[in-house]
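K.L.:
Attaching a predicted model along with its sequence, questions to come.
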Amino acid sequence: MPEPGSKKYDTRRARLRKDAERSGVSDQDANEAANETLRQDPEYRSRGPRTERGRGPKGERPKDTD
């Protein structure tokens, strides 16, 4: 699954933005529309940090409620 910032994610975002611009939407609106479309698509949604290090310093993490 492509993560935000990956090449596949960026390629998809650029295509969506270009399609929106071709349909007459301004640059800023096309950018926002592409971002919103990708945020809603479960395949392109971020899964969050995959390692303990990615969660940040241990003292600053939210407490687990397990």
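P.N.:
Received, thanks.

K.L.:
C-alpha only now, for contacts and for neighbours.
P.N.:
Fine.

K.L.:
How about the contacts made by residue 30?
P.N.:
For residue 30, the contact set (C-alpha atoms under 8 Å, 6 or more residues apart in numbering) comprises 16-18, 20-21.

K.L.:
Alongside the first one, take a look at this:
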Amino acid sequence: MPEPGSKKYDKRRARLRKDAESQGVSDQEANEDANATLQQDPEYRSRGPRTERGRGPKGERHER
């Protein structure tokens, strides 16, 4: 699953931006639209921290 910052995510975002720019959308709007589209797609959504260290100090964690 690609996540924001990964190569696959960046390639997909660049492709979406290029398509939008070819339709006459400004650079900034194309970038924002591409990011919004990918963040809504469940395949490209972040999965969160993968390790205990990524969850933060043990005393500050909110257990579920």
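P.N.:
Cool, the structure landed. Keep in mind it's a predicted model, so treat the numbers as computed, not measured.

K.L.:
still on that earlier bit, and the contacts of residue 30 of structure 1, which is closest to residue 39 of structure 1?
P.N.:
Nearest to residue 39 of structure 1 among these: residue 16, at 12.5 Å, using C-alpha to C-alpha.

K.L.:
ok, the closest one to residue 40 of structure 1 distance?
P.N.:
With distances taken as C-alpha to C-alpha, to the nearest Å, residue 16 of structure 1 is found 13 Å from residue 40 of structure 1.

K.L.:
tell me, stretch 11-30 of structure 1 lands on which residues of structure 2?
P.N.:
Mapping stretch 11-30 of structure 1 onto structure 2 (TM-score structural alignment) gives residues 11-30.

K.L.:
Can you get me the start-to-end distance on that stretch?
P.N.:
Termini of stretch 11-30 of structure 2 sit 14 Å apart (C-alpha to C-alpha).

K.L.:
What residues of that stretch count as buried?
P.N.:
By 16 or more other C-alpha atoms under 10 Å, the buried positions in stretch 11-30 of structure 2 come out as 12-14, 16-18, 20-21, 30.
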